[in-house]
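J.: model this:
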Amino acid sequence: MAKTANKQNVVDDDTPMMQQYQGIKKEYPDAILFFRMGDFYEMFNEDAKEASKILDIALTSRNKNKPNAIPMCGIPHHSSTLYINRLVKGGKTIAICEQVEDPKQAKGLVRREVVRVITPGTVLDDTLLDPKSHHFLVSLYFSKDHTGLAALDMSTGLFKVTELPSQAPDLLRDELSKLDPKEVLIPESAMNGNGAQPASLEDTGYFMQSLEDWTFHHTQAHRILTEQFKTKTLEGFGCEDRHAAVCAAGALIQYLKDTQKSALQHITTLSTFSTQDCMLLDRSTVNSLELVQSSDGQRKHSLLGLLDATCTPLGARRVREWILKPLIRLEPIQQRLDLVGHYKEHLLERNDIREQLKHIFDLERLLGKISMATCGPRDLIALKSSLQVLPSIQEMIARCPLPAMQRIRESWDNLESIHQLIDERIEDDPPLNIKDGNLIKPGCDEELDRLKAIMKDSNQAIANLEAREKERTGIPQLKVGYNKIYGYYIEVTKKNLDRIPDDFIRKQSLVNTERFISPELKQYETEITGAEEKVQAIELKLFQQIRQDIAAEGMRIQVMAERIGELDTLIGFAQIAHQHNYCRPEMNDADTLRLQNGRHPLVERIDPNQPFIPNDTLLDCDGNQVAIITGPNMAGKSTYLRQVALSVLMAQVGCFIPAEEATIGLVDRIFSRVGAQDHLQKGQSTFMVEMIETANILNNATRQSLIILDEIGRGTSTFDGISIAWAIVEFLQGPERIGAKTLFATHYHELTELETLFPSVKNYNVQIKEWNDEIIFLRKIIPGGADKSYGIHVARLAGLPDPVLRRANEVLFNLENSEYDEVGTPKLAQPHAPAAGPQQLGLFGETPPPLLQKLRQLEIDDLTPRQALEKLYELRDLLKNG
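T.: Take a look at the predicted model:
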C-alpha cells in the first residue's frame, strides 16, 4: 500500500503495549488498525473516533481523566466480521493485527503482527459478496499510447488484462462500468497536484487507492507475475508484449501480497482479452436497454433478470458477463445456439441436469476461501457435496450428440481425488469453528485417536467420580460440572455444606451453591485438559494440511467451475426459450436484419394477461437502411426500438429470441440513444447529454453497426431540432456515409420527406384509431408516416384540466394554420373556435411587406429537391437578418 504521512493525532503513551501499537500503526497510516488484545480488537486515537461513529459504539479513553488520555473503542473478537463489514461498506480499509504467539508462553510483551489488510476490493466474507456478480479489484496503468487494465476477482481467482488506447477515455469508462470495480488502483503520479483523480476517472464514484510508482514498473511487474505463475515468460498468457497491461497486472498482484499476507494459490492463470473480441456496448446503451439493471436500479426487471434461469452462482455470473460482452464471431454463437436448441427440445434431460446443478455450491468462491486460509470445516463439506453430483451430470451430458458439447465433455473432471480426501478425513457434520473439536474422522492419525479415547474414557471416569462422591458424602444433589472459565468443579447446595469432606477445596461461591475441587478431580482435569489441547492442535494441523492439498488442485477446480457455469447458463437459456416461446435466430454474416412478429422480452412479461402486439422488422444496408418511425407518445415507438436491439443482442449472446422467425446478420456494435437525462454536476443539460451521446454514435458507428435513436433534437427549439435530426439522417444513410442499420423514432413529421429524397430511407408509423375525439393505441408498426403527434390526446389521458386542453386545441389550430393578424402578428393569444369548414387564410394583408416581395423573387419551381432545400436555408438566413 502507499505509504503516506501518518494522519493520526498521536498522544504519547510510555507503556510497551502502546509503543508496539504506534510502531505498527506507522506502517498502515491510512487503515483502521484492529489491535488484538485478548478477546477484543481495540482501536485508538483517530481510528477510534472514526470507527465509533460508523459502528455506533461507545468511545472511551485510555488513561481516563489524565492529561495523556487516548481515545479508544473496542469490539469483541468473535463477532468482528459484522463490524468489519460495516466499515468496508463505508469505504474504509482495515488492518487486522493479531497476537501471533501464545500469551501463556510469551516472555514479556505478546508479539503482534498485521496478518491481513481488508479493503473494499479484497473482501472474502460471503455477506459482502453478491453471489451473482463478480467482485473486481481493478488496476490501471497510464502510458503515452495505452492504458493497461487488470481486473481480478479475489474471491474466485478470475484474473484478466487488456490494453485500451490512451486517446479513448470513454472506452475506459465503458469497460469499467461493465466490470463495476469495488476498488481501483492507480500510480501516485497519475494523481494531479491536489490529489484529484485522472480526468478519465472523474465522477465515477469508484474507491480509489494510489500506489507508489515503483509498483507499476515493468521489470518489477513482469517479475512478480512470472513468480506467481511459476513461468519464465508471459507469452502463454498472451500479454508478454503488452507493456501497459503487464504493469497494471503486476502492481495488482503486489498489492494483494502486501495486503493479504498469504499465498495467492487460487490465482493460477491470467487471460488477455481485447475489446475487439466482442460486441462493444457503451454505458448509454447498457443503461437505456436496461441490460443488467432497470431504470429503477433493480436487477429483477432487467434483461439479466429475465435471462438468468441458472441454478448456480457460477452460471449467474456468466449470464451477466455474456450479456455485457456478446459474441461477434459466427461459429461460437452457432455452438451456443445448438446446445440451447437441444435442451429446449429435450425437456427431461434439461430438468434432470438442472436438478443436479442445484446441489452445486459456488466452487470458485469456495476455492478462494480455501486458498486464502479463511475457510471453515463446513466449506469443505460444501465442496464435497458439490463434487458428489459431478459423475451424474457427466453421464447426462454424454447423451447429447452435438459437436458443441464435445469441448465440455473432453475437459470434464469429476475431481474424485478431492472428494475422496474430504470424505475420508473430515467429519460429515463438522462444527462451525475449527477449534470446537470433532473435526477429523477416526483413522486419520493414531495419536489423535488415542487422545480422543482418553477424553471419551474420562467422561465415564467423571461420571463414576460423581457417583462415588455422592455415596461418600451422602449428598444426593451433588454434581460434577464444567465451564470454560473455572474448569471442573463439584457443586453442593448451601444447605449441605456441613456434609462436605475435608479434602474439598472451595473454588467459587454462588447464590445458592458452593463449588469445590478435590485432588482426584484435579488430577482428572489435568489429564483431560491436556488431551483436549493436544487434540485441538492435531486437528488444526491436519485440517490445514487438507486445505493445502485442496488448494494445490485449484486449477482443476477452476476449470470445472467454468464448465459447470457454461453448462448452467446454456441450459438456463433453453429453459427461458421453452417457457416464453422464443425462436432460434438464423445467424449469418450478411447485412439483413429480419424479424417476424418480434416482441419485447421484458415488456411482454409485465402483464401476461395483456397480449403483447408483435411487429415485423426489416433492415439492411441498402434499400431499408434507415427506418423513420413516427406516431404519438405512448404508442410504443421506444418499446419497438428497444425490442429490436434486444433481440439482436440476445442472438449474439447465444440465446433464442422473442419472435416467430428471425434472420440476423452479425453486428459489431449496438448504439442506443433512448431516454432523457442530465448531468447537472457536470454542467450538462439534457440536450447536451443527448448531443454528446449522438456524437459518440456518429463518430464510432460502422456499416456493421445497429443504431436506435429516439427523439433526437427534442431538447432545443423546433427549427434547431428538425435541422439536427434531418442532418443526422443524411449523415447515416447511403453507402458513402456510415450506412449502418438504423431505427429513428421522431415527432418531427417533416423528416418523413426524406423518404422521397433517399432510397435507403423508409417511413413507418405506429398505427392508432381515432374514435369520438379519443385515440386507441393499436401498437402496430405499419408503412408510411404519421401526420400528427396526438400530443393533446395523450395530455388528456394524463389528466390535464379541460380548460388547458381546450386552450391547447385553440393554439394548435392557430399554429397549424399559421394565422397572423393584419400587421403580421400571430394570433396565438386570441381565442378562436375552429371553423366548420375549410378556410383559405392569407399570411399577410393586401400590401405584402418588402421581405415577402423579395422572397417571391426566389424561383424554385424547376429546382431539384436538394436545390429547393438549399433555397429554404437561404430563406432562413434572410429571416434571421430581418
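J.: CA atoms for contacts and neighbours, from now on please.
T.: Noted.
J.: and stretch 165-185, how far apart are its ends?
T.: 19 Å (Cα to Cα, to the nearest Å).
J.: roughly how far out does it sit from the chain middle?
T.: 14 Å (Cα atoms, centre = their mean, to the nearest Å).
J.: all helices for the stretch 751-882 of the chain, in order.
T.: Secondary structure of the stretch 751-882 of the chain, counting by DSSP state H, counting those that start in this stretch: helices at 754-757, 791-798, 802-816, 850-856, 865-880.
J.: likewise the stretch 1-150 of the chain?
T.: For the stretch 1-150 of the chain, the helices defined by DSSP H, counting those that start in this stretch cover 16-27, 45-55, 80-89.
J.: Name the residues of the lengthiest helix in the chain that are buried.
T.: Taking DSSP state H as the criterion, the chain has its longest helix at helix 519-551. Buried residues in helix 519-551, counted by 16 or more other Cα atoms under 10 Å: 521, 524-525, 528, 531-532, 534-536, 538-540, 542-543, 546-548, 550-551.
J.: Let's have the helices of the stretch 751-882 of the chain in a markdown table, adding mean neighbour count and distance to Pro430.
T.: A markdown table is the format used below for those (neighbours: other Cα atoms under 10 Å; distance: least, Cα to Cα, whole Å):
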| stretch | mean neighbour count | distance to Pro430 |
| --- | --- | --- |
| helix 754-757 | 15 | 74 |
| helix 791-798 | 14 | 62 |
| helix 802-816 | 15 | 73 |
| helix 850-856 | 10 | 94 |
| helix 865-880 | 13 | 83 |
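J.: Thr156 is nearest to which of the ones you listed?
T.: helix 791-798 (50.2 Å; Cα to Cα).
J.: which helices and strands does the helix or strand hosting Ile253 pack with?
T.: For Ile253, the element it lies in under DSSP states H and E is helix 243-260. Secondary-structure packing of helix 243-260 (3 or more Cα pairs under 8 Å, 6 or more residues apart in numbering; DSSP states H and E): strand 112-118, strand 136-142, strand 146-153, strand 158-165, helix 218-229.
J.: Return the distance of the fourth one from the chain's centre.
T.: Taking Cα atoms, centre = their mean, one finds the center of strand 158-165 at 17 Å from the center of the full chain.
J.: Alongside the first, I'd like the structure of this one:
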Amino acid sequence: MAQYTPMMQQYLKIKAENKDAFLFFRLGDFYEMFFNDALRASKELEITLTSRDGGAEDRIPMCGVPYHSAENYIKQLVEKGFKVAICEQVEDPKVAKGVVRREVVQLITPGTVMEGSMLEEKENNYLASLSEFNDGTYTVSYNDLTTGENNVALITGGFDAAISELYSRPVKEIVVASDFNHEQQEILEDRLGYTISHQDETYIQEEFQELVKEVRQEKLLIGFGRLLQYIQLTQKRSLDHLQPVRVVELNQYMTLDMYSKRNLELVETLRKQGKSGSLLSVVDKTITAMGARMLKKWMERPLLTKQAIEARHDQVEGLLDQFFERETLREQLTSVYDLERLAGRVAYGNVNARDLIQVRNSLRKIPEILETLGSFNHPSMKSLYEKIDPLHELKELLEGSIAEDPPITIKEGGLIQDGFHQQLDEYRDASRNGKQWIAQLEKKEREATGIRSLKIGYNRVFGYYIEVTKANLRHLPEGMYERKQTLTNAERFITPELKEKETMILEAQEKSVDLEYELFLEVREKVKTYVQELQRLAEQISRIDVLQGFAQIAETNGYVRPLYGQARLVDIKQGRHPVVENVLKDETFVPNDIYMNEETDVLLITGPNMSGKSTYMRQLALIAILGQMGSFIPCESATLPIFDQIFTRIGAADDLVSGQSTFMVEMLEANHALSNATEHSMILLDEIGRGTSTYDGMALAQSIVEHIHEHIRAKTLFSTHYHELTSLEDQLERLKNVHVRAEEYEGNVVFLHQIKDGPADESYGIHVAKLADLPSSLINRATALLTQFESSSSAAEESSASLEEEQLTMFVEEQKPNAKKGTKSKSNVESYLKGLDLMEMTPMDAMNELYQLQKRIKS
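T.: Alright, predicted model coming up:
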C-alpha cells in the first residue's frame, strides 16, 4: 500500500474490512467511492465516473454522491440486494494530526434497513438466520429491526420445510454459517433471490440474556445467537428496542407450504402483480400500517385451536353488532401513527422531533379509543379494553416539551416549547428582543437619513449590516457609518451599536440552538424508557385494527361466522370465492355448496375447462384459511373441521427451487402432499397427469386418488379431465362424483358454474377452443377428427373386450393341468377360484386376478 497516499491507504484498510459492501467514504460534503466500487456504483446508480490521483502510477476510478441526498442512492443499492457501509469522519478536522480518522458507523443491508423511505409501510422487513444441524433439523430466526420483533422456530421437515417457512415471511436477507451447504445456499441466493450474509459466531452476550429467557432449546439459542451477532456487527449502536424472543410452535398453526401459498395467491398473485388480486387485497380493511402488518401475519399463520379461533370470532361479532361505534373507532384509528416503528426509531436513536410529535398525537387519541371500546356491549370486547395502557405520563412529557411544528433536523433549533426550560427561555428573549431592536433601528435610520430603501440585513459571513443603494449614497452624511462591504449596486455599513447587538443576538441564538439540542436528547432518552410500553400499546391497537377490518369486510361483503364441529364435516351453503366475486364487474358470482360428511373424503370433479373447477377448489381452501385466521367467511352458513394443513397442486408452473419441469413439479408436489397430509388435512389436486401420455396420466391419477382414499383420508378435491376415473365412485366408498354444469345451446357451450352431483357427460374442449376464437376451419377439422376418434375408440373397445374374454377362457383352461400336479396345489387353486366370481368382474380385472394366481402357482 506504500504507493498510495495516506488517505487512500486509510480507505483501502477500511474497505478490506467491508469487502462485500459498497463503502461510502466521507470526504467533505460527499460520500466517495473508489476502485471497483466506483466502477460498479456508476453503473448501478447511473452517476458520473471520474478519477483522482491517489499516489499510484495510474489514476484511481472515483464517483460520489452528496451526503445530504445519499439516502436515495443507498435505497437504490439496497433494493437491488447490495450492502452499503457508511464511513464517517469521527474526528474534528481542525484538531486532527494528519489524515482525519474515519470509521464505519453503520452497515446498511436489505434486512437491516431503518430509514422510513426505504421501507414498505404495510410490510415487515425481516432479517432471518438459517442454521442446520447434524440430525437434519433447522432453526429459522427472524428479526424486524424496525419494530424489534424477534421469533425463532425449529424445523423438522428438512430443507424444503425450512424454505416454506422462510417463504411465508417478507424476508429480505438470510444469515448463514460460512460452511453452510453450498447447493442450498445457491438455491436461496440464485433461485429464490435472497441476499445471503455469513456469520459464524453464535454467542449471546450477558446484556441480551433477558431476550432469550423463555427459550429452552439449545438449537434455537444457537440460531438466534447467529442472528443477534450479525445485527450487532452491522448496526454498531443501541439495540434497546429488541423484544423478547418468541418461540413459534409451528404445530399450533395451520401449515401452508410455499407452493400452497403461491397457488392460493394469499398475499400476491401468480403473475407477481403485487398485492392486487390476492386474498390479502380483499380482506385488508385495516386503517394503520401496523394493523396491516399484523393482518398479514395472521394470514400466514392460521390458528389450530378452536378456543383461539372462536375468541377472535367473538370480537369480530362484537364489532359487527354496533355499526356506529365501529365507524367511530375506524375514524379514531386514522389519527394513530405507526407506533411500532416509532418505538423502534426511539430506541435506535434516529428519531427526530416530528417523529415524537407523531407519538404524542397518537397518544392523544388513545383515551377516545378507550371510550369507544367501552361502549361495545359484547363481553369479548372487555379484554381489548383492559389491555390498553394510555401512557398518560409519556403524553404529558411530549405535550410540554416538543414544539408543535418542529423542523426535521435536530441541530438547528425550533424543537422545544417555550416554558419547558428557564435558561432556554432567557436566550430566546435576548434573541427576540435583539431582533426587535434591529427592526426599530432600521425605522430610526430611515427617518434620520430620509432613505426609504435603507435596510438592515444579515448573512452568516458578514453578520448584520446597513445596506444603502449607490443611488442614495449622496444622502448619507460623511462618516455617519463605517463601510463594511461594497456590492455592484449598493454599499453595506456597520455601526458600533449594531455590532454590539449582533454579538448579543448571535451568542443567544447559538447558545439557544446548542441547549435545544441537549434538551431534545434528554427528552428522547426519557421517551426511550417507555419503548416496551409503546410496543405493547402498538400490538393492542394493531389487533383492534385487524378485527375491525374483519367486521367491516363481513358487513360489506356479506360474510358469516363459521361453526367448528368435532366431526370431519364440511358443510358450506352457497359458498363464494372471496377474490373472484370481488373482481367480477359485470357478472354475478355463482355460489355453490360444498358438502363432505364423515363418509366422504374425496370429491372427484369433472367438467369442461374454464367452467370453474379450479375456482371451486381454491374457494374451499380460502374459506378455511379465512375462518382459522379469525375472519368471517363468504357463504350463507358453514360448519367446518379445523384443518391442520392445506396442500395444493393447482395450475401449471415450473419449480421455484429446483428448476424442474411442470410435470416433475406436479409429481413432487403430489408426493409432498401424500407424504405429509393427515386425515385432518385438505388436499387440492387439479388435473394431475396432464404432462405425460394419456394412459400414464390416467394410471397416475387413479393411483393417487386410491392412495389418498385408502391411506390418508384427508378431505380432498380432485379435478380431472379423465372421465374414465368417474367409475371410481363404484369402487371407493368414500369418493363422490361432482361436476360443473354446462349446457349446449345452438352449437355453443354455456358455462353455468354450478356444481352438481354425478360425473360430467362431455368435455366440451372444442367448444372452449371456439370461445377462444380459434379459426373456424380449425374448429371444423377438430370436430370431424373427434367423430372419427370416437368411432375408432368404440370399435377398438368392442374388439378388445372380445379378445380379453377369449384370452381369459384360454388362460383358465391352461391352468387346469398345472393345478393337477399336486393335491395341495390343486386344492389351493380350486379354493381360490371358488372365492372369485370372475364373470362379475371386468375382463381386465379378471385377467389381473388370474395373473396373480399364476405367479403363486409358479412360485
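J.: And the TM-score between these chains?
T.: Scored by TM-score structural alignment, normalised by the length of structure 2, the superposition of the two chains gives a TM-score of 0.91; 826 aligned residues with a Cα RMSD of 2.8 Å.
J.: circling back: among the helices of the stretch 751-882 of structure 1, which comes closest to Ser723 of structure 1?
T.: With respect to Ser723 of structure 1, and counting by Cα to Cα, the nearest of these is helix 865-880 at 10.0 Å.
J.: how far does that closest one sit from the chain's center?
T.: 52 Å.
J.: same thing with stretch 507-516 of structure 1?
T.: 58 Å.
J.: Ala760 of structure 2 maps to what in structure 1?
T.: Alignment note (TM-score structural alignment): Ala760 of structure 2 maps to Ala786 of structure 1.
J.: Which position in structure 2 pairs with Ile70 of structure 1?
T.: Checking TM-score structural alignment: Ile70 of structure 1 goes with Ile60.
J.: who are the neighbours in contact with that match?
T.: By Cα atoms under 8 Å, 6 or more residues apart in numbering, the contact list for Ile60 of structure 2 reads 34-35, 51-54.
J.: next one: Glu660 of structure 1
T.: 582-583, 595-598.
J.: give the contact list for the closest residue to Leu478 of structure 1 other than its chain neighbours.
T.: Spatial nearest neighbour of Leu478 of structure 1, chain neighbours left out: Val492 (5.2 Å); criterion: Cα to Cα, 6 or more residues apart in numbering. By Cα under 8 Å, 6+ apart, Val492 of structure 1 lies in contact with 475, 477-479, 513-515.
J.: hmm, try it at 6 Å
T.: 478, 513-514 (Cα atoms under 6 Å, 6 or more residues apart in numbering).
J.: after the longest helix of structure 1 comes which helix or strand?
T.: Past helix 519-551 of structure 1, the next helix or strand by DSSP H and E is helix 554-580.
J.: which residues of structure 2 does that next one align to?
T.: For helix 554-580 of structure 1, the aligned range in structure 2 is residues 531-557, judged by TM-score structural alignment.
J.: re earlier: filter the contacts of Glu660 of structure 1 to the buried ones?
T.: 582-583, 595-596, 598.
J.: returning to what we had before: for the match of Ala760 of structure 2, give its distance to Leu270 of structure 1.
T.: The gap separating Ala786 of structure 1 from Leu270 of structure 1 is 55 Å, by Cα to Cα.
J.: Near Gly612 of structure 2, how many other residues are there?
T.: Around Gly612 of structure 2 there are 19 other residues, counting by other Cα atoms under 10 Å.
J.: Could you find the closest non-adjacent residue to the residue nearest the centre of structure 1?
T.: With distances taken as Cα atoms, centre = their mean, Ser133 lies nearest the centre of structure 1, 4.7 Å away. Distances taken as Cα to Cα, 6+ apart place Arg317 nearest to Ser133 of structure 1, at 5.1 Å, with adjacent residues excluded.
J.: ok but that neighbour is inside a strand, no?
T.: No: assigned with DSSP: H, G, I helix; E, B strand; the rest coil, Arg317 of structure 1 falls outside any strand and is helix.
J.: That one -> structure 2?
T.: For Arg317 of structure 1, the aligned position in structure 2 is Arg293, judged by TM-score structural alignment.
J.: Count the neighbours of its match for me.
T.: Counted with other Cα under 10 Å, residues neighbouring Arg293 of structure 2 total 18.
J.: how much space is there between it and Val336 of structure 2?
T.: Applying Cα to Cα, the value for Arg293 of structure 2 to Val336 of structure 2 is 15 Å.
J.: Trace Ala58 of structure 1 over to structure 2, please.
T.: Alignment note: Ala58 of structure 1 maps to Thr48 in structure 2; criterion TM-score structural alignment.
J.: Distance check, that match against Cys87 of structure 2.
T.: The spacing between Thr48 of structure 2 and Cys87 of structure 2, counted by Cα to Cα, is 21 Å.
J.: out of the two, which sits in the busier spot?
T.: Cys87 (22 against 14).
J.: So for the more buried one, what's the nearest residue that isn't a sequence neighbour?
T.: Computed as Cα to Cα, 6+ apart, the closest residue to Cys87 of structure 2 that is not its neighbour in sequence is Val104, at 4.0 Å.
J.: What lines up with the one you found in structure 1?
T.: In structure 1, Val104 of structure 2 lines up with Val114, judged by TM-score structural alignment.
J.: Can you give me the buried ones in stretch 610-628 of structure 2?
T.: 611-628.
J.: My error: substitute stretch 213-222 of structure 2 in the last question.
T.: 215, 219-222.
J.: One more: stretch 132-148 of structure 2?
T.: Under the neighbour-count criterion of 16+ other Cα under 10 Å, stretch 132-148 of structure 2 has 132, 137-148 buried.
J.: Pro401 of structure 1: neighbour count?
T.: Using other Cα under 10 Å, Pro401 of structure 1 has 11 neighbouring residues.
J.: give the contact list for it.
T.: Pro401 of structure 1 makes contact with no residue, according to Cα under 6 Å, 6+ apart.
J.: Double-check that it belongs to a strand.
T.: No: going by three-state DSSP, the assignment for Pro401 of structure 1 is coil, not a strand.
J.: Superposed on structure 2, what's the mean shift for the strand or helix carrying Ile353 of structure 1?
T.: Using DSSP H and E, the element containing Ile353 of structure 1 is helix 347-357. After superposition onto structure 2, helix 347-357 of structure 1 sits on average 0.9 Å from its aligned residues (mean Cα distance after the TM-score superposition for structure 1).
J.: What residues in structure 2 pair up with that helix?
T.: Helix 347-357 of structure 1 corresponds to residues 323-333 in structure 2, going by TM-score structural alignment.
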